[in-house]
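> predicted structure and sequence below. I'll ask about it afterward.
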Amino acid sequence: MQLRECIERVLTTYLTAAKDDLKEHPTAKFLRKDFRDAVASASGDHGRLIFKASAGQGRWVKGPWVGIFDQLVTTSAQSGYYPVYLFREDMQGVYLSLNQGMTEAKKNYKADAKTALRARAANFRAMLGAQINLFPDLVIDLAPTAPSNDTAFYEAGNICAKFYPINQLPPEAQLIGDLSSMLLLYQAILEGEVISDSNNASEGDEPVDLHYEDGTKFRFHKRIERNVRLSKDVKKLQGYVCKVCNTNFEKKYGALGKGYIEAHHLKPIAALKGTKVAMNPLNDFTVLCSNCHRMVHRSGCLEDIEKFKAEHYHG
């Protein structure tokens, strides 16, 4: 199904559907699967991207959405930042918005959540500069019927956006082109954050001969390893014994060390760019104790643990 068809269907049917029971409703199912899959298909080669949509849980949301999440940033609409299709409450149009997780902001900033979201949005815009020109809507109107509605917080969280009114939906090719451009902005923010990290004090484990671009990729590498969801999957599949020195923290420290190990990403640094980063927890990672993990990073043998053992590990 095409994006234009999906958008038009939601705009013309949602208000009527929201008068019925949400459970098993065909409009809710359409959003969560068909619309979500159409966005995934239009996004091309996803790599790290995952796609989710919501019409509500238990009751209909005032403004449904379909979001795109880079797993190095977030895996849900609750935190981080992400591109998202946001529908106005009155269904007079939809925004393609680069937005932020409001649940995280509410938890951290309480009554000042909207202020914090607006401030962070301004920082993101400064980071992107002229790249946001294709998405001119810095202020969006989701027609919230109450200031406590989710739509009101999404208004505050908007970084940049483009509006598609119900009576002027663009052709499919333009919708896909806009989505591709939005995904480039998304990637630019992530890369900008990694570059900012590279300007901070060194943690002491970077190979000393890294050039600037490789240094940036190196920090992508470390960000992948720190992905909580991935790390849990890696440990569950590969166990908790270091693949270099055979350290088992539970044997050494008892209950304190139970379930402790670190996940190490094996993808070569040269490949850590764009959205095509392999993240298979069984094939693209190994598990290491804290000491071996840091020494692997320091050695530069990120992708070849056997080489590291042969050249650097002396038991």
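Arrived safely.
> hey, let's count contacts and neighbours off CA atoms from now on
OK.
> now the helices for the stretch 101-250 of the chain?
102-109, 113-128, 150-157, 172-198, 212-225, 228-238, 249-253 (DSSP state H, counting those that start in this stretch).
> could you pull out the buried residues of the longest one?
Within helix 172-198, the residues that count as buried by 16 or more other C-alpha atoms under 10 Å are 175-176, 178-179, 181-183, 185-195, 198.
> could you do the first one as well?
Of all the residues in helix 102-109, those buried under the rule 16+ other C-alpha under 10 Å are Met102, Thr103, Ala105, Lys106.
> then this one, side by side with the first:
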Amino acid sequence: MSGVYLSLNQGWTYYKEKHPRKIHNARNEIRSVALAWREVLTSNLNDFDTTEIDLHHKGSLAEGYELGHICGKFYDALQIPDDTVLVADLTAMIGVYRELKGRMEDVQDLSVTNEDILVSKAVSEDVDDTKFQQRVSAAQPKYTASPQPKKEPRVSRGRKSWQRDIGIARGALENANFLCEFDPTHVSYTSKRTGRNYVEAHHLVPLNLQDQFEYSLDVTANVVALCRNCHGRIHYAVASEKEEVLEKLYELRRERLLGHGIDIGLEDLKRAYD
């Protein structure tokens, strides 16, 4: 009871009931939607904080509201402003809410908008990865043989992201002799940029886990070469087919990952892909 939040937030129950047996999926989705709204809202948010809130409670409901927070303001219990400020803040928040509602156009069901956001986010990530793979094809290879310091993340509206070094990715493809590391018999086509079998670079331990590790995840040991089909499989396949790829790649790379200061169990790795 140290203070109170004014928060433009989301209903956690919707996500929890959508994924009753995979609560981590619910957490990922509600946070993704919150981040998406932060990126598109153009209302004046100068007086509102877009970083995640802390409700000082470990329960599922509190955690859901922490992740569902889009923007808001904290009032210290010992320094509650006068009514003029409170009314002005609430009026400003209503303006942000109206913009959000207006961006839903004629859709009356917020869940439809949520699903559109999640699909668009996946499509956007696919486009970004395609551009990355194209740049890798033209890069000079780099290699790492020991633990590397973590890079500074980029922060945009409260969202962290870690950049991928195209040289390290190219070096990993060279190490794999441009063959799919899940199944070297998988041949796609000859790339006009490399003159070799086309494969794509993939970070086995996802970069969005970087905060959990002391050393950089953007290292040669953590980048695997995959044919386009296996690369899609590791992201989008049903759990059993996805896990088959993860299990093999994990066994291939476990010792090398440890040599780079990256210690992760197979089950934790599988959960990261959920």
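On my side now, so go ahead. Since this is a predicted model, take the numbers as computed values, not measurements.
> TM between them?
With the length set by TM-score structural alignment, normalised by the length of the second structure, the two chains reach a TM-score of 0.37; 106 aligned residues with a C-alpha RMSD of 1.9 Å.
> make TSV from the buried residues of helix 102-109 of the first structure and add distance to Gly157 of the first structure to it.
Putting the buried residues of helix 102-109 of the first structure into TSV (distance: C-alpha to C-alpha, whole Å) gives the following:
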residue	distance to Gly157 of the first structure
Met102	7
Thr103	11
Ala105	9
Lys106	11
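> sorry, back to before: between the helices of the stretch 101-250 of the first structure, which one is closest to Ala17 of the first structure.
Across the helices of the stretch 101-250 of the first structure, Ala17 of the first structure has its closest neighbour in helix 150-157 (18.6 Å, C-alpha to C-alpha).
> so that closest one versus helix 102-109, what angle?
70 degrees (axes from the mean of the first three to the mean of the last three C-alpha atoms, to 10 degrees).
> just list what helix 150-157 of the first structure packs against, helices and strands only.
Here helix 150-157 of the first structure touches strand 60-70, strand 93-100, helix 102-109, helix 113-128, going by 3 or more C-alpha pairs under 8 Å, 6 or more residues apart in numbering; DSSP states H and E.
> can I get the helices of the stretch 101-250 of the first structure in CSV with distance to Ala38 of the first structure?
CSV is the format used below for these (distance: least, C-alpha to C-alpha, whole Å):
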stretch, distance to Ala38 of the first structure
helix 102-109, 25
helix 113-128, 27
helix 150-157, 23
helix 172-198, 10
helix 212-225, 27
helix 228-238, 25
helix 249-253, 46
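> Arg9 of the first structure: which of those helices is closest?
helix 172-198 (14.2 Å).
> what's the angle between that closest one and strand 93-100?
10 degrees.
> residues near Glu99 of the second structure, how many?
Neighbours of Glu99 of the second structure under the rule other C-alpha atoms under 10 Å: 15.
> next one: Thr91 of the second structure
The local packing of Thr91 of the second structure (other C-alpha under 10 Å) involves 12 other residues.
> doesn't it lie inside a strand?
No. Per DSSP: H, G, I helix; E, B strand; the rest coil, Thr91 of the second structure lies outside any strand segment and is helix.
> is it correct that Val66 of the first structure is in contact with Ile50?
No. Under the criterion of C-alpha atoms under 8 Å, Val66 of the first structure is not in contact with Ile50, lying 10.9 Å apart.
> the two: who's more crowded?
Per other C-alpha under 10 Å, whichever of Val66 of the first structure and Ile50 has more neighbours is Val66, with 22 against 16.
> what distance do you get for that one to Glu213 of the first structure?
33 Å (C-alpha to C-alpha, to the nearest Å).
> what helices and strands are in contact with the longest helix along the second structure?
If you go by DSSP state H, the second structure has its longest helix at helix 110-137. Packing contacts for helix 110-137 of the second structure, counted by 3+ C-alpha pairs under 8 Å, 6+ apart, involve helix 23-40, helix 166-175.
> 10 Å instead, please
Using 3 or more C-alpha pairs under 10 Å, 6 or more residues apart in numbering; DSSP states H and E, the elements in contact with helix 110-137 of the second structure are helix 12-18, helix 23-40, helix 166-175, strand 200-203.
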